[in-house]
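> Sequence isn't available, so here's the structure alone:
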């Protein structure tokens, strides 16, 4: 039986992450064990439990068994969002010091993301340079790029007027952080490590009056 303790295990998270981010692919048990570096027996047991919970599909053809993410599962989508948040925890912790609001948006916010999806973040801040350095220092996150929109409060308001489609996508996302009183803290750019990877960052230059 699949319980809360099962679903919160590191092995279950690893399998959900891999299958959920490759939703069109089917996998053999041995294939998953080899690719993820996990013991065959426990992997097989966890896959059976995940299938029983409706998170993944189990297909049998004679003695051949394959597994695939069940894209229609609300629980799968919520677990994928949770896993993304775990992976972003260090980045978000640093961004909170210089941000008034952080919003996760796009496919990662609704659990339809894949291994190729970028992690969409909208960051409202008066310290765009520091926020950008923070993102570059933490990228990649879980093997994926971060696509960040870094905006002042005024630029965010202009975005709502000029780019309604983008604005609606952002506000439909998940608010991960909102500072009470609206005053962000202060970090310095040199507190972050040298950038290890490229990321896609949009600042409010595109939305100047």
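Yep, it's here. Computed from a prediction, not measured in an experiment: that's the story for all the values here.
> okay, CA-based contacts and neighbour counts for the rest of this
Fine.
> For the chain, list the residue farthest from the centre, please.
The C-alpha centroid of the chain is most remote from residue 62, which lies 37.0 Å away (CA atoms, centre = their mean).
> Let me see the contact set for that one.
By CA atoms under 8 Å, 6 or more residues apart in numbering, residue 62 lies in contact with nothing.
> ok, structure two:
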């Protein structure tokens, strides 16, 4: 299932992907039009709809009108998750599940999905299971090159995940207790606490 199965406007989907990929940045209409690759009137129309829905806010600076996501919107985190699964590493994982082996759990850091650059010691992506490491590495490299952002990821076998979780490993628990986006697996069987 794709976002296009729920949201019928392709322009709106592209705008959401652009806006969510840089949540801290104010973007103006012409910049969004270039990024989305469509006509300016279609972009304006969809921005007007997103603004009316309260998902974005607009701000006038000089002669330019800038748009920014509203993080206080009731559906902000749900939309972040949906968009993260439609683009970038989320899409890469979901589209290649059958080639990745037995993925028991895959979580993406919400902070990474919001466009924040992570420190070297922070985790962006956790994949648990019997994983085809060369394929995962290929996906990560491909997405990193396209997004020009490094992805810090860790792969754990099921037993190792359970061992570290039961041992209350600080690194793992810190990631699990942070806001994350569920990408794949069985979250109920892989209890996180």
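Cool, got the structure. Since the model is a prediction, treat every value here as computed from it, not as a measurement.
> Just the helices from the second structure, written as ranges.
10-21, 29-36, 40-52, 76-86, 88-95, 110-113, 133-147, 158-166, 170-177 (DSSP state H).
> From the contact counts, what lies against the third one?
Spelled out, that is helix 40-52 of the second structure. If you count contacts as 3 or more CA pairs under 8 Å, 6 or more residues apart in numbering; DSSP states H and E, helix 40-52 of the second structure packs onto helix 10-21, helix 29-36, strand 56-61.
> now those in CSV, with distance to residue 85 of the second structure and mean neighbour count?
Listed next are these as CSV, based on distance: least, CA to CA, whole Å; neighbours: other CA atoms under 10 Å:
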stretch, distance to residue 85 of the second structure, mean neighbour count
helix 10-21, 10, 20
helix 29-36, 18, 16
strand 56-61, 20, 15
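> so which of those gets nearest residue 188 of the second structure?
For residue 188 of the second structure, the closest of those is helix 10-21, at 27.6 Å, according to CA to CA.
> what about the closest one, how far off from the first structure?
Its aligned residues in the first structure lie a mean 1.6 Å from helix 10-21 of the second structure after superposition (mean CA distance after the TM-score superposition for the first structure).
> next one: that helix to chain centre, how far?
Its chain's C-alpha centre and that of helix 10-21 of the second structure lie 12 Å apart, by CA atoms, centre = their mean, to the nearest Å.
> And the contacts of that helix?
For helix 10-21 of the second structure, contacts defined as CA under 8 Å, 6+ apart pick out 3-4, 7, 27, 32, 35-36, 38, 42-43, 46-47, 68-69, 80, 83, 86-87, 113-115.
> The most centrally placed residue in the first structure and residue 58 of the first structure, how far apart?
The residue lying closest to the centre of the first structure (CA atoms, centre = their mean) is residue 84, at 3.1 Å. When distance is defined by CA to CA, to the nearest Å, residue 84 of the first structure is 24 Å away from residue 58 of the first structure.
> do the same with residue 39 of the first structure
Counting by CA to CA - residue 39 of the first structure and residue 58 of the first structure are separated by 19 Å.
> Near residue 81 of the first structure, how many other residues are there?
22 (other CA atoms under 10 Å).
> Which residue comes closest to it once chain neighbours are left out?
Leaving aside its sequence neighbours, residue 81 of the first structure sits nearest to residue 111 (CA to CA, 6 or more residues apart in numbering; 5.3 Å).
> Let me see the contact set for that neighbour.
Contacts of residue 111 of the first structure by CA under 8 Å, 6+ apart are 76-81.
> What subset of those residues is buried?
Listed as buried from the contacts of residue 111 of the first structure are 76-77, 79-81; burial here means 16 or more other CA atoms under 10 Å.
> Quote the end-to-end distance of stretch 141-148 of the first structure.
Span of stretch 141-148 of the first structure from end to end, CA to CA: 13 Å.
> List the contacts of it.
If you take CA under 8 Å, 6+ apart as the criterion, stretch 141-148 of the first structure is touched by 84, 87-88, 115-123, 135, 139-140, 198-202.
> how about a cut-off of 6 Å?
Contact partners of stretch 141-148 of the first structure, identified using CA atoms under 6 Å, 6 or more residues apart in numbering, comprise 87, 118-122, 199-201.
> Which positions within that stretch qualify as buried?
For stretch 141-148 of the first structure, the neighbour count (16+ other CA under 10 Å) marks 141, 144-148 as buried.
> Among those, name the ones in strands.
Mapping those onto strands (DSSP state E) picks out 146-148.
> List just the nearest of those residues to residue 130 of the first structure.
For these, the residue nearest residue 130 of the first structure by CA to CA is residue 148; the value is 13.0 Å.
> what does residue 156 of the first structure align to in the second structure?
Using TM-score structural alignment, the equivalent of residue 156 of the first structure in the second structure is residue 161.
> Name the nearest residue to its match, sequence neighbours excluded.
Among residues not flanking residue 161 of the second structure along the chain, residue 128 sits closest, at 7.0 Å (CA to CA, 6+ apart).
> related to what we said a few turns ago, now tabulate the helices of the second structure in TSV and tack on distance to residue 103 of the second structure.
Below are these laid out as TSV (distance: least, CA to CA, whole Å):
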stretch	distance to residue 103 of the second structure
helix 10-21	25
helix 29-36	32
helix 40-52	35
helix 76-86	16
helix 88-95	10
helix 110-113	20
helix 133-147	11
helix 158-166	10
helix 170-177	17
